[in-house]
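Asks: quick one: sequence plus predicted model below, questions after.
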Amino acid sequence: MSEQRKTRSSAATPERAEETAATINDQKFSQSNDTTERDQRQGGTLFKILPSGKENAVPGWKLVEILGLKDLRDLTQLVERERRDGSPICASTGAEKGYYLADGPEELEDYLRSLNRRVKNINRTVVHLEDTLSNMTGQQRIGGD
């Protein structure tokens, strides 16, 4: 049995996640260059195991395995919960998809700009599709959700 499979079964609890994260694929997730700062702040499970910096993003499927979660939906719910609690969790959507902690204010600002671009694009799509629906049904669009 591979090391990854052996480790995966022991990662079913958040308490074991940090230890497990440090061993999966020889990557060191549990610690980063800012360990002193991390020790001083309270954070959830992801905050404790995610590396800092976009270049170190961890794929979602790997986090699901490390944390013993059911699926990616559980992971996204955990990410949102920790973001609400103040963790600077970012997501890379490029070629190297994954989650990471912002390495500083500038990296978090970059991520926020990318989210705002996505929101604008989604809003544009909504307007176009509402127009299409209006044309299909002959009804005018009314404001609201």
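Replies: Structure's in. What do you need?
Asks: contacts and neighbour counts: CA atoms only from here.
Replies: Fine.
Asks: which parts of the chain are strands?
Replies: Assigned by DSSP state E, the strands in the chain fall at 89-92, 98-101.
Asks: now the residue located most distally from the centre of the chain: how far from T132?
Replies: What lies farthest from the middle of the chain is G138; by C-alpha atoms, centre = their mean that is 41.2 Å. Distance of G138 to T132, given as C-alpha to C-alpha, to the nearest Å: 10 Å.
Asks: out of the strands of the chain, which comes closest to R113?
Replies: Judged by C-alpha to C-alpha, the one of these that comes nearest to R113 is strand 89-92, at 11.6 Å.
Asks: can you show me the helices along the chain?
Replies: 3-9, 14-21, 35-40, 45-49, 60-67, 72-84, 105-137 (DSSP state H).
Asks: so which elements touch the fifth one?
Replies: So that's helix 60-67. helix 14-21, helix 72-84 (3 or more C-alpha pairs under 8 Å, 6 or more residues apart in numbering; DSSP states H and E).
Asks: now that helix: buried residues?
Replies: When burial is assessed from 16 or more other C-alpha atoms under 10 Å, helix 60-67 yields the following buried residues: G60, K62, L63, V64, E65, I66, L67.
Asks: before we move on, the earlier item: of all the strands of the chain, which gets the most neighbours per residue?
Replies: Counting by mean count of other C-alpha atoms under 10 Å, strand 98-101 has the highest mean neighbour count of the strands of the chain, with a mean of 23.
Asks: structure two is appended below for comparative analysis:
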Amino acid sequence: MFTQEQIQALLNVLPERKEDAINAPELARALGYSSLPNQEELRALIRQAIRENHLIGSDNSGYWLINSLDELEDILDSLERRAKRTCDRRNHLLNAWNEKYPDNLSIKISKDVN
């Protein structure tokens, strides 16, 4: 759990325009976190900030503060596509297991993201 001061530090560093997005390694360094691949602590901070209703967008270029409905909807569409691909991969693994091991079927059911 991060403090409100840590969240505020994140918000202070994030640019207000998508065009000025800051990539994860740079953002991690600016906040004093590890800039090694995955930046797990930074990602946890961002997830908490979003759960606390801060509008943080991201794409391949980096992170920024969402400031328009168009940006928000682009991010929502991107997250939905990613969730669908993850769910599709899950379903393929489930089906492959059940086909390969019909005597040891998983009781999990296929999921779908609409």
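Replies: Structure received. Remember, it's a predicted structure, so these values are computed and weren't measured experimentally.
Asks: what's the TM-score once they're superposed?
Replies: TM-score for the superposed chains, counting by TM-score structural alignment, normalised by the length of the second structure: 0.78, backed by 102 aligned residues with a C-alpha RMSD of 2.2 Å.
Asks: which of the helices and strands packed on helix 60-67 of the first structure is buried the deepest?
Replies: The most buried one of these (mean count of other C-alpha under 10 Å) is helix 14-21, showing a mean of 20.
Asks: tell me the angle of it relative to helix 60-67?
Replies: Counting by axes from the mean of the first three to the mean of the last three C-alpha atoms, to 10 degrees, helix 14-21 of the first structure lies at 120 degrees to helix 60-67.
Asks: quick check, central residue of the first structure?
Replies: Y99 (4.1 Å).
Asks: excluding chain neighbours, what is closest to that residue?
Replies: A91 (4.4 Å; C-alpha to C-alpha, 6 or more residues apart in numbering).
Asks: now do the contacts for that neighbour.
Replies: By C-alpha atoms under 8 Å, 6 or more residues apart in numbering, A91 of the first structure lies in contact with K54, A57, K97, G98, Y99, Y100, Y111.
Asks: same thing with S106 of the second structure?
Replies: Contacts of S106 of the second structure (C-alpha under 8 Å, 6+ apart): L94, W97, N98.
Asks: in the first structure, which residue range corresponds to stretch 22-32 of the second structure?
Replies: Using TM-score structural alignment, stretch 22-32 of the second structure lines up with residues 58-68 of the first structure.
Asks: and that stretch, how far out from the chain's middle?
Replies: In terms of C-alpha atoms, centre = their mean, to the nearest Å, the centre of stretch 58-68 of the first structure is found 10 Å from the chain centre.
Asks: swap in stretch 90-99 of the second structure?
Replies: The answer for stretch 90-99 of the second structure is 25 Å, by C-alpha atoms, centre = their mean.
Asks: do the same with stretch 15-27 of the second structure
Replies: 15 Å.
Asks: how long is that stretch end to end?
Replies: Length of stretch 15-27 of the second structure, first residue to last, C-alpha to C-alpha: 10 Å.
Asks: skipping its backbone neighbours, what lies nearest the counterpart of L42 of the second structure in the first structure in space?
Replies: Alignment note (TM-score structural alignment): L42 of the second structure maps to L75 of the first structure. Distances taken as C-alpha to C-alpha, 6+ apart put V64 closest to L75 of the first structure, at 6.4 Å, once the chain neighbours are dropped.
Asks: touching, that neighbour and L72? I think so.
Replies: Yes: with contacts defined as C-alpha atoms under 8 Å, V64 of the first structure counts as touching L72 at a distance of 6.5 Å.
Asks: the first structure: which residue goes with I56 of the second structure?
Replies: Structural alignment (TM-score structural alignment) places I56 of the second structure against I89 in the first structure.
Asks: fine, thanks again, bye for now.
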